[in-house]
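Peer 1: Just the structure for this:
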Amino acid sequence: MVTTEIPIAREAQLFNGSNFHVFIYTKTESLSGLHQHDYYEFTLVLTGRYYQEIDRQRVLLERGDFVFIPVGSQHQSFYIAGATRILNVGISKRFFEKNFSPFIPIDFSATQAYAIENSFLAYIESVITSRHFRENEFDEFIELVCFYVTNRLRHYRDDAIKDSVPFWLKITVEAMHDKLAFGDAALERMVQISGKSQEYLTRATQRYYGKTPMQIINNIRINFAKKQLEITNASVTDIAYESGYSSPSLFIKKFKSITSFTPNNYRKKINGCNNF
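Peer 2: The predicted model follows:
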């Protein structure tokens, strides 16, 4: 039997003496394959969705989700749903164990996705899209995000335990990420896919996701639009129609209500944001 040695990404080669190793980038494929670290790491999804395989268990991450990967966990990424923009933070083993170890619960599981609050996600996005953010301030910001993430791990089980999402509803929401589904007549299509009445579907989405079907559709549309603004040169008008909106003005209004940016301002900020 042949045993394949798992590559190790080492802090000494990447951190250059710093406490953090940070990347903000849009990915369509994994270049590293299955590997492990001698440092701690978390990855937060800013736009899109992808799978992270951790210790042989595959986890789906969507916007606002993160995984925390401790030293030695074997993992790799799968970008089968297209381009995904992520914030990836490596934390020095020494720095983490000095400052954050007490936050990690005894029963912590690396093989699951954790969600952050929308308000904190909006704060993160506002910081990383700022062109005038100084390097020393960025270090302070990353330390704050690390504190939030590790504290989230500790309090995750303190949340009210939600009912398991029914399989039919998971499949319905998954299917709505297809462009053919979230285009024209998206709500009617969602009802059709679910096999339920609109009233029943609405009660289910509000119970399990805290959103109406139309809110879920708009989130999917805007998430798609953000990816197009990030990775293409298509006009706002073209992206509006491609995202399923009947007019550019409606698209701009909805985009701003969800992201706090106009599409053009979002594109300018993303294009001006460098990797760290």
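
Peer 1: C-alpha from now on. contacts and neighbour counts both.
Peer 2: Fine.

Peer 1: all helices for the stretch 101-250 of the chain, in order.
Peer 2: 118-128, 135-155, 167-175, 179-182, 186-194, 198-208, 213-231, 236-242, 248-259 (DSSP state H, counting those that start in this stretch).

Peer 1: what's the angle from the first one to helix 248-259?
Peer 2: The directions of helix 118-128 and helix 248-259 differ by 100 degrees, with axes from the mean of the first three to the mean of the last three C-alpha atoms, to 10 degrees as the criterion.

Peer 1: do the fifth one as well
Peer 2: Angle between the axes of helix 186-194 and helix 248-259 is 60 degrees (criterion: the same axes, to 10 degrees).

Peer 1: Before we compare anything, build this one as well:
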Amino acid sequence: MDNTRRKFLKIAGAAALAGMSAPAIVKLTSHTAFASEDAGHATPAHGEAGAHGEPVSTGVRLGMVIDMRVFAVQPMLLDQAIAACNKVHNIPHFTDRKNEIKWIWKAPYANVFPEQETLHKSEMAKTKPFAVLCNHCDNPSCVRVCPTKATFVQPENGIVGMDFHRCIGCRFCMAACPYGARSFNWQDPRPFITNYNPDFPTRMRGVVEKCNFCGERLALGLEPACVEACKGTGAMVFGDLNDPASEIRGVLDKEFTIQRNPAAGTRPSVYYIV
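Peer 2: The predicted structure is shown next:
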């Protein structure tokens, strides 16, 4: 990884960690952040101070492109990405699917893109599993319904974060998410962690969790675990959607991509090449 990219990831990650300890709900645009508690008050972006100390947008919006063509020809690659995420984030292994905790997982095309269903589909769409994770939406419905601000948009980078200590387990966020990207701990997950990572906190019974775009790794200048597991293949590209010079923007400019359920109006930050 070149130094410029590593520096960018460190800055984005440090902002992510800061947001985990002091969550705030904001509505982001490319240039302005609006504090949700005062919808009529706009604060300037690009690091300027808000009138009441609200976090303001830096103009960075992190996102991901998933190239399913690569996963189709290298099916084990998706398993590697899932395993890397599970190991880093202490995802428990439950044999009963109703207790399953998922940050990144496999799902059939018909479930991932029900609005894209057509009579004539490619062989990949018919038979290959698709990678699914939190979309880190620019207009997340989960954030709007959370009564404790346990889930929030980090104004520094657009990541939809989670504060496990604030979560009261009401599951409003799960009901509001149109993508099924959140999991609920019906029982204590800790006895079911097979490969414990001391660098990431475990959760408890009654808490919701989801993908965090590896904010803790970004703070160290590292890429998300799933992206690193696919390094050099182009299966997953991660970066700043608002930077015209970024790798991810180059991919989006060149390739035709689709997003999950755009009619929901949440503006996902995850794109798919199919």
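
Peer 1: Could I get the TM-score for this pair?
Peer 2: The TM-score (TM-score structural alignment, normalised by the length of the second structure) is 0.25; 123 aligned residues with a C-alpha RMSD of 6.4 Å.

Peer 1: now for the helices of the stretch 101-250 of the first structure, which one comes closest to residue 269 of the first structure?
Peer 2: With C-alpha to C-alpha, the closest approach to residue 269 of the first structure among the helices of the stretch 101-250 of the first structure belongs to helix 118-128: 8.9 Å.

Peer 1: Let me know the helix or strand that residue 44 of the first structure is in.
Peer 2: strand 40-47 (DSSP states H and E).

Peer 1: Contacts for that strand next, please.
Peer 2: The contact list for strand 40-47 of the first structure, computed with C-alpha atoms under 8 Å, 6 or more residues apart in numbering, reads 61-71, 84-93, 96, 121, 125, 223, 226-227.

Peer 1: Buried ones among those?
Peer 2: Listed as buried from the contacts of strand 40-47 of the first structure are 61-70, 84-93, 96, 121, 223, 226-227; burial here means 16 or more other C-alpha atoms under 10 Å.

Peer 1: After the strand holding residue 44 of the first structure, heading C-terminal, what element do we hit next?
Peer 2: strand 49-54.

Peer 1: next helix or strand past that next one?
Peer 2: Following strand 49-54 of the first structure in sequence, per DSSP H and E, is strand 57-62.

Peer 1: same for that next one, what does it pack against?
Peer 2: Where contact means 3 or more C-alpha pairs under 8 Å, 6 or more residues apart in numbering; DSSP states H and E, strand 57-62 of the first structure is packed against strand 40-47, strand 49-54.

Peer 1: which stretches of the stretch 1-150 of the second structure form strands?
Peer 2: 26-28, 32-35, 42-44, 62-67, 104-107, 130-133 (DSSP state E, counting those that start in this stretch).

Peer 1: count of neighbours near residue 7 of the second structure?
Peer 2: 16 (other C-alpha atoms under 10 Å).

Peer 1: rewinding a little: nearest to residue 148 of the first structure, out of the helices and strands packed on strand 57-62 of the first structure?
Peer 2: strand 40-47 (11.6 Å).

Peer 1: Among the helices and strands packed on strand 57-62 of the first structure, which comes closest to residue 256 of the first structure?
Peer 2: Once those are compared by C-alpha to C-alpha, strand 40-47 is nearest, at 15.4 Å.

Peer 1: Surely residue 14 of the first structure and residue 20 touch.
Peer 2: No. The criterion here is C-alpha atoms under 8 Å, and residue 14 of the first structure misses it with residue 20 at 9.3 Å.

Peer 1: So for these two, which sits in the more crowded spot?
Peer 2: Shown here are residue 14 of the first structure and residue 20; by other C-alpha under 10 Å, residue 20 has more neighbours (24 against 13).

Peer 1: Look up how far residue 254 of the first structure lies from the closest residue to that one other than its chain neighbours.
Peer 2: Once flanking residues are discounted, residue 20 of the first structure sits nearest to residue 91: 4.8 Å by C-alpha to C-alpha, 6 or more residues apart in numbering. Per C-alpha to C-alpha, to the nearest Å, residue 91 of the first structure is found 37 Å from residue 254 of the first structure.
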